[in-house]
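> Build the 3D model from these lines:
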Amino acid sequence: MSNLLDSLTTELRRGTLTLAVLSQLQTKQYGYSLVQLLEQSGISIEQSTLYPLLRRLEKQELVESLWDTTESRPRKYYVLTDFGIEIYEKLKTEWLVNSKQLYDLLKGE
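Presented below is the predicted three-dimensional model:
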């Protein structure tokens, strides 16, 4: 039962992590700052999950990356593209509608 629950929980979290990451990239963030922002909101994400997700979002042209080399340690920043902002807004609306419907459904148990 534990393996099944773990698998279903991972599946449930996958989409929510994408939306959570997109929500924080309206301003440019580097990986560690993104992890911190998410953790402040109670959402934990491992770097081994975050970086592949950021690369996928970049391939989908939702996010763009840029290097900042002005400090002693170069950092790669990520930010939503215009297309990413459009998709994020639509996903957010979809999420809010779906979560309200699910909440109402579960509340009626």
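> Please make it C-alpha for all contacts and neighbour counts, starting now.
Fine.
> List the buried residues of stretch 50-63.
By neighbour count with 16 or more other Cα atoms under 10 Å, stretch 50-63 contains the buried residues 50, 53, 54, 57, 58, 62, 63.
> From these, which land in helices?
In helices, defined here by DSSP state H, the members of these are 50, 53, 54, 57, 58.
> This structure: helices as residue ranges?
2-24, 31-40, 47-59, 82-107.
> Distance of the residue positioned nearest the centre of the chain relative to residue 78?
Closest residue to the average C-alpha location of the chain: residue 21 at 2.1 Å, with Cα atoms, centre = their mean. Distance, residue 21 to residue 78, by Cα to Cα, to the nearest Å: 10 Å.
> Proceed likewise with the subsequent sequence, for comparison:
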Amino acid sequence: MSDLLTSLTTELRRGSLTLAVLSQLDTPQYGYSLVQRLEKSGIAIDQSTLYPLLRRLEKQNLVTSSWDTSESRPRKYYVISEYGTEIFQDLKKEWEKMSEELQQLLKGDD
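Sure thing, here's the model as predicted:
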């Protein structure tokens, strides 16, 4: 893959990763479990991409986090907030609309 294609693909994925992550936080997830859930659906995400994204989503009040210290290794769990659910539903509608429109453009004139 050329450098330009790699760059454009990364740019294309960036917005869709936010939607993908929000879609998986209806139940509390820690970083590694979230990576596994996304990969199971065919969406690869590196932890070095995921954690900054989760911090940004938390700062935007779209997700909340809490520590579970009951295990020997403490884990930070993330879950979508009520506000995040509203935004997610709106984003999902926008994604579906945009996907349909793009599909029409990519089909071309038949």
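> which residue lines up with the residue nearest to the centre of the first structure in the second structure?
Alignment note (TM-score structural alignment): residue 21 of the first structure maps to residue 21 of the second structure.
> cool, residue 55 of the first structure as well?
Match for residue 55 of the first structure (TM-score structural alignment): residue 55.
> who's in contact with the residue nearest to the centre of the first structure?
The contact partners of residue 21 of the first structure, taken as Cα atoms under 8 Å, 6 or more residues apart in numbering, are 34, 38.
> Now do it against residue 28 of the first structure, distance only.
Counting by Cα to Cα - residue 21 of the first structure and residue 28 of the first structure are separated by 12 Å.
> go on, residue 77 of the first structure?
Taking Cα to Cα, one finds residue 77 of the first structure at 6 Å from residue 28 of the first structure.
> Same question for residue 53 of the first structure.
Following Cα to Cα, the distance that separates residue 53 of the first structure from residue 28 of the first structure is 16 Å.
> same thing with residue 52 of the first structure?
18 Å.
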